[in-house]
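**Q** fold the following, please.
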Amino acid sequence: MGRIFEGMKRFLIDHFDAEGLEPVDDETLAFRLEDEDGHEWGCMAVAVEAAEQVIFYSVALQPVAAERRDEVMRFVTMANYGMQVGNFELDLQDGEVRFKTAIDIEGVELSDGLIRNLVDLNLMMMGVYHDGLTAVMSGESTAAEAIAGIEDDDEDEDEDEDDD
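**A** You can find the predicted model right below:
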């Protein structure tokens, strides 16, 4: 196992109570996470040693049902538009939906700070979009309604910060 894999593994063990943290293969660590709001999802940290890249995924626990994939695809597209770092992905074949952040560390020392920024942003974004995503997956909401709700919540938080 290479330096990237070992660095990720050490970071995840040191910074998370990662339930069931286990190597999937020589490049991938997987675990399940529950955030402070009670949302649960799977996480995968991938070390692409040959390309000197680190990829972190937050993965919805259930695949999107075939009949909901078009609407979830709209949600993913709307969520991704304007997103500065990271993106949602939807596998139209099997319905897996996940959020990805990645960094290229060629010629750079892999530090806890780099990994923390990669992982924390990923987890924050999955937490922000989780309720909307699951509502669209279940058919409780359209993509447009879910995104509007998320953006309204985000604007409300920005206004609260401006008032301080």
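
**Q** use CA for all of it now, contacts and neighbours both
**A** OK.

**Q** do you know how far Glu109 is from Glu52?
**A** Distance from Glu109 to Glu52, counting by Cα to Cα, to the nearest Å: 10 Å.

**Q** which one's more surrounded, those two?
**A** More neighbours surround Glu52 than the other of Glu109 and Glu52, with 16 against 10 (other Cα atoms under 10 Å).

**Q** tell me if I'm right that that one and Ala102 touch.
**A** No - contact criterion Cα atoms under 8 Å: Glu52 and Ala102 do not qualify, at 10.7 Å.

**Q** how about the helices in the chain?
**A** Per DSSP state H, the chain carries helices over the ranges 3-15, 69-80, 112-138, 143-163.

**Q** nearest to Ala45, of the ones you listed?
**A** Among those, the nearest to Ala45 by Cα to Cα is helix 3-15 (7.3 Å).

**Q** quick one: the closest one to helix 112-138, angle?
**A** With axes from the mean of the first three to the mean of the last three Cα atoms, to 10 degrees defining the directions, helix 3-15 sits at 80 degrees from helix 112-138.

**Q** what packs against helix 3-15?
**A** strand 40-48, helix 112-138 (3 or more Cα pairs under 8 Å, 6 or more residues apart in numbering; DSSP states H and E).

**Q** neighbours around Tyr81, how many?
**A** By the criterion of other Cα under 10 Å, Tyr81 has 9 neighbours.

**Q** state the distance from Val108 to Glu52.
**A** Separation of Val108 from Glu52 (Cα to Cα) stands at 9 Å.

**Q** what's the overlap in contacts for those two?
**A** Counting by Cα atoms under 8 Å, 6 or more residues apart in numbering, Val108 and Glu52 have no contacts in common.

**Q** which of the residues in stretch 47-63 are buried?
**A** By neighbour count on 16 or more other Cα atoms under 10 Å, the buried set for stretch 47-63 is 47-49, 52-60, 63.

**Q** want to put them side by side, so please do this one too:
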Amino acid sequence: MVDLSANGNEEQSRLDFDTEIVFLTLMGDELKAAAKRINLSVSEEKSQCTLYLEVEWSVYQQLLAGEWMGLLDQAISRGSEVKFAENQPIELQVMLKQSLMKAALRKGSEVENVLQSFVEDSDESRPLRQSESWLITEVKQQMRLPDALDNGTLKIGYRTQWAESAATSAASNAASSSAKSTLNGVVEDYLNKMELPFEWVDETIARLTFSGEHGDWIVLVRTDEEKQICIVFSIYPEAVPEEQQTEMAKFLFEENYDLVIGNFEMDANDGELRYRTSIDVENDRLTMELFNQLFTTNVVIMDHYFHVIDDIIQNDQ
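**A** So this is what the prediction gives:
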């Protein structure tokens, strides 16, 4: 069923359906979900696409463990400690990142065409089925009620900070049309929102310590307002010894070939190893959603490789 409505210059549509979509994480792991509905809002200022999914308990645990789809601890609202039943599906509401809307609308702005862009097997569609192209805004589960209340329904769950970001996006877009946000402003707003303490080393570099599941390391965010470039570096806390640099360089070369976003770098002079992600927003603007993708991808990748890098450094020591 498709519902269409117009609100000023904005066109909204909805399609109910039932099909399996397999999302891939940056590590290549599968996240299987039953897609139930797609909501599409198209306007000249900003378009938005939302999917309503059902996943098994095990997939929800994958999302939490890997912090996929923006499900970071910092993004989960305080007081949202909800205990879900393991034998019941989990309902997810996920929002497509703005950087992928052009790919989603490549076949047209009709909701059926957008859905086809997701499910077809093509090079253009694969980025739309990557887990880090989406942000989870709501997590819910329907509760089993007593027989006496069999006709009613009750759902428990929580909203993430991405839902709040989506709710206020219209106002922020309106403001940005008259006053373009600076890169530093977006970086500051995001880090403050995620409650990540940081400091500006100078006018172009923000520095913070990030604590992952496997270790702690320094993250640098570099901005260039003139060129409209933003770069995130995760710096491994230990330099690679000279005797391990050849082995490390070979390993990084092979891994960089398979990485979808970003790349590892190593300085042969001092052994510094870092992971780099960057975005060029010339003729556009850096948004919270875009920076989240840049930052989250960076720290998730570094955390995943943290112990592997340590094993190579410690080899034969």
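
**Q** and the TM-score between them?
**A** Once superposed, chain against chain, the TM-score is 0.78 (TM-score structural alignment, normalised by the length of the first structure); 137 aligned residues with a Cα RMSD of 1.7 Å.

**Q** hmm, back to that, tell me the most buried of the helices and strands packed on helix 3-15 of the first structure?
**A** Neighbour counts (mean count of other Cα atoms under 10 Å) averaged over each of those peak at strand 40-48, with a mean of 21.

**Q** that one aligns to what range in the second structure?
**A** Alignment of strand 40-48 of the first structure against the second structure: residues 216-224, by TM-score structural alignment.

**Q** and that stretch, how far out from the chain middle?
**A** Stretch 216-224 of the second structure has its C-alpha centroid displaced from the chain centroid by 18 Å (Cα atoms, centre = their mean, to the nearest Å).

**Q** can you tell me the mean distance of it from the first structure after alignment?
**A** By mean Cα distance after the TM-score superposition for the first structure, the fitted stretch 216-224 of the second structure averages 0.7 Å away from its aligned residues in the first structure.

**Q** so what touches that stretch?
**A** 183-184, 204-211, 229-237.

**Q** out of these, which sit inside strands?
**A** Within the contacts of stretch 216-224 of the second structure, residues falling in strands by DSSP state E are 205-211, 229-235.

**Q** what does Pro63 of the first structure align to in the second structure?
**A** Using TM-score structural alignment, the partner of Pro63 of the first structure in the second structure is Ala239.

**Q** pretty sure its match sits against Gly271.
**A** Yes - with contact defined as Cα under 8 Å, Ala239 of the second structure counts as touching Gly271 (4.8 Å).

**Q** thinking again about what came up before, reformat the helices and strands packed on helix 3-15 of the first structure as JSON lines; add distance to Asp17 of the first structure.
**A** Below are these laid out as JSON lines (distance: least, Cα to Cα, whole Å):
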{"stretch": "strand 40-48", "distance to Asp17 of the first structure": "12"}
{"stretch": "helix 112-138", "distance to Asp17 of the first structure": "14"}
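
**Q** which of these sits closest to Glu71 of the first structure?
**A** Glu71 of the first structure lies closest to helix 112-138 among those, at 6.9 Å (Cα to Cα).

**Q** what range in the second structure does the closest one sit on?
**A** Aligning helix 112-138 of the first structure against the second structure (TM-score structural alignment) gives residues 288-314.

**Q** check which helix or strand Leu115 of the second structure maps to.
**A** Per DSSP states H and E, Leu115 of the second structure falls inside helix 111-119.

**Q** among the buried residues of stretch 47-63 of the first structure, which two are most distant?
**A** Spatial extent of those (Cα to Cα) is set by the pair Glu52 and Pro63 at 29.7 Å.

**Q** now do Tyr81 of the first structure against Ala144 of the first structure, distance only.
**A** 13 Å.

**Q** actually His39 of the first structure, not the one I typed
**A** Note on His39 of the first structure: its distance to Ala144 of the first structure, by Cα to Cα, is 21 Å.

**Q** neighbour count: these two, which is higher?
**A** Ala144 (16 against 13).

**Q** quick one, what contacts that one?
**A** Neighbouring residues of Ala144 of the first structure by Cα under 8 Å, 6+ apart: 75, 78.

**Q** cutoff 10 Å now
**A** 71, 74-75, 78-79, 132, 136, 150 (Cα atoms under 10 Å, 6 or more residues apart in numbering).

**Q** what of Ile55 of the first structure?
**A** Ile55 of the first structure is in contact with 28, 44-48, 100-104, 115, 118-119, counting by Cα under 10 Å, 6+ apart.

**Q** for it, which non-adjacent residue is closest in space?
**A** Among residues not flanking Ile55 of the first structure along the chain, Ala102 sits closest, at 4.2 Å (Cα to Cα, 6 or more residues apart in numbering).

**Q** and the gap between the aligned partner of that neighbour in the second structure and Phe233 of the second structure?
**A** The alignment partner of Ala102 of the first structure in the second structure, by TM-score structural alignment, is Ser278. Distance of Ser278 of the second structure to Phe233 of the second structure, given as Cα to Cα: 9 Å.

**Q** what do these two both touch?
**A** 221-222, 262-263, 295, 298.

**Q** so stretch 57-72 of the second structure matches what in the first structure?
**A** Against the first structure, there is no aligned range for stretch 57-72 of the second structure (TM-score structural alignment).

**Q** burial check on the residue nearest to Ile55 of the first structure, number of neighbours?
**A** Look at Ala102 of the first structure: counted by other Cα under 10 Å, it has 20 neighbours.

**Q** do you know how far it is from Met83 of the first structure?
**A** Distance of Ala102 of the first structure to Met83 of the first structure, given as Cα to Cα: 14 Å.

**Q** right, I'll call it a day here.
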